[in-house]
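Undergrad: The sequence isn't on hand, but the structure is:
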């Protein structure tokens, strides 16, 4: 990836992290304990995970994965616990400290932008928070997700489908058409069932079945 493109993606990640900080500043104690779209983690745990994502470079990631027996879920749980504070206020301060971070385990910058885009909505959607990531931020994530299974099985979910955003330039794949906002396509590829009803077209049912089939095999 060209340096200019990489810098642009990190700038977008900073913007989305900062927007999430503003939303988190409004939460009360009960909301910090609220369930999210990210499995069993509550809001504070997802925020701690995002702090870990902005704090762990390649060497620390490799050591952590070795220690976890290359089990990603164990690695993620340990690093989340490491970066969670003694209370939500401290957890938020730790996340605020990595808003400008460009630390990551690898050079897959669109994936780390995707971490922020997806996990921010994992938090916002259940809480009814209105902010949505920009189309500019969501588009490179969609382009990456449709090509690779990385932190999520996005390529598997989108296999055999043509995806087309109705609010931006993203379009990829061949097969039955699935249309919707760039964000809904990103979240659908990320396996977030809550966003599948925002998608239309003859391929929407197939995407839904592929997401649910993948979830059943975890």
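TA: Thanks, I have it. Fair warning: this is a prediction, and the values are worked out from it, not measured in the lab. Numbers count the residues shown, from 1 in each chain.
Undergrad: From now on I want contacts and neighbour counts done on CA atoms only, so please keep to that.
TA: Fine.
Undergrad: in this structure, which spans are strands?
TA: Secondary structure of the chain (DSSP state E): strands located at 162-165, 171-172, 177-180.
Undergrad: And the longest helix anywhere in the chain, what does it pack against?
TA: Across the chain, the longest stretch assigned as helix under DSSP state H is helix 3-24. Secondary-structure packing of helix 3-24 (3 or more CA pairs under 8 Å, 6 or more residues apart in numbering; DSSP states H and E): helix 88-96, helix 109-127, helix 135-145.
Undergrad: I'd like to know how far the most centrally placed residue in the chain sits from residue 175.
TA: Using CA atoms, centre = their mean, the residue of the chain that lies closest to the mean C-alpha position is residue 118, 2.6 Å off. Distance of residue 118 to residue 175, computed by CA to CA, to the nearest Å: 25 Å.
Undergrad: before we move on, what about residue 160?
TA: Separation of residue 160 from residue 175 (CA to CA): 5 Å.
Undergrad: picking that back up, Throw the helices and strands packed on helix 3-24 into CSV and include distance to residue 82, thanks.
TA: Listed next are those as CSV, based on distance: least, CA to CA, whole Å:
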stretch, distance to residue 82
helix 88-96, 10
helix 109-127, 18
helix 135-145, 27
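Undergrad: Comparison target, given below:
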């Protein structure tokens, strides 16, 4: 697997560099993460970077074991009064090596997918490490929807990258860039328009049924 913490640190610094020049109104741009702005997503990333196993257990208990509520509590806690304040909090966690009780590959998913959640609406492009994208994709398509994956959603379909040696599944094909396949495997349906193949219509129907 991709060397985890050096990758995470590099991605945190890259996101910091991309967000520092933003105009004030860009921070309120809706992200790809439903219901959250660009500012909200960065606050979430700060919260996750600070989350150790004991902190995760404590915050989950306070949220009455509602994962969505726990995430929103984290955004509310770490979102500064201004974007500059949140950026300073992000800068302060760049070197942290903490993780909630989840497989470490999920840290790759977190950095790449949330990185795209803010970059795409802002028109910012980034080339991610191909190995990290492949590792993150492999985790997502084998993980159940209840745990944030798309195992059932992509069942019976072949997802094949057009820019990498990356293929998963068996059935009607869904083709696109490896990064776009990762994003759709993380439930970002906005990238469906960038995918091709006879399996795309099935994917659309399945996501629509999920609501």
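TA: Cool, got the structure. Everything numeric here is computed off the predicted structure, so don't read it as measured data.
Undergrad: related to what we said a few turns ago, what residue in structure 2 is paired with the residue nearest to the centre of structure 1?
TA: Aligned counterpart of residue 118 of structure 1 in structure 2: residue 113 (TM-score structural alignment).
Undergrad: Could you check what's spatially nearest to its match, not counting adjacent residues?
TA: Leaving aside its sequence neighbours, residue 113 of structure 2 sits nearest to residue 183 (CA to CA, 6 or more residues apart in numbering; 6.3 Å).
Undergrad: same thing with residue 203 of structure 1?
TA: Of all residues not flanking residue 203 of structure 1 in the chain, residue 176 sits nearest, at 4.4 Å (CA to CA, 6+ apart).
Undergrad: what does that neighbour align to in structure 2?
TA: In structure 2, residue 176 of structure 1 lands on residue 172 (TM-score structural alignment).
Undergrad: unless I'm mixing things up, residue 190 of structure 1 is touching residue 153, no?
TA: Yes - if you go by CA atoms under 8 Å, residue 190 of structure 1 and residue 153 touch, sitting 6.8 Å apart.
Undergrad: quick one, which of these two is more surrounded?
TA: Shown here are residue 190 of structure 1 and residue 153; by other CA atoms under 10 Å, residue 190 has more neighbours (25 against 18).
Undergrad: Identify the residues contacting the more buried one.
TA: Counting by CA atoms under 8 Å, 6 or more residues apart in numbering, residue 190 of structure 1 touches 118, 145, 152, 153, 154, 157.
Undergrad: ok, now how distant is the aligned partner of the last one in structure 2 from residue 141 of structure 2?
TA: Looking back up the chat, that one is residue 157 of structure 1. Aligned by TM-score structural alignment, residue 157 of structure 1 pairs with residue 153 of structure 2. Per CA to CA, residue 153 of structure 2 is found 9 Å from residue 141 of structure 2.
Undergrad: cool, residue 106 of structure 2 as well?
TA: Counting by CA to CA - residue 106 of structure 2 and residue 141 of structure 2 are separated by 12 Å.
Undergrad: Please say which position in structure 2 residue 206 of structure 1 maps to.
TA: So, by TM-score structural alignment, residue 206 of structure 1 is matched to residue 202.
Undergrad: and the closest residue to residue 109 of structure 2 other than its chain neighbours, how many neighbours?
TA: Ranked by CA to CA, 6+ apart and with sequence neighbours excluded, the top spatial neighbour of residue 109 of structure 2 is residue 136, at 5.1 Å. Here the number of neighbours of residue 136 of structure 2 (other CA under 10 Å) works out to 27.
Undergrad: which position in structure 1 aligns with residue 136 of structure 2?
TA: Using TM-score structural alignment, residue 136 of structure 2 pairs with residue 141 in structure 1.
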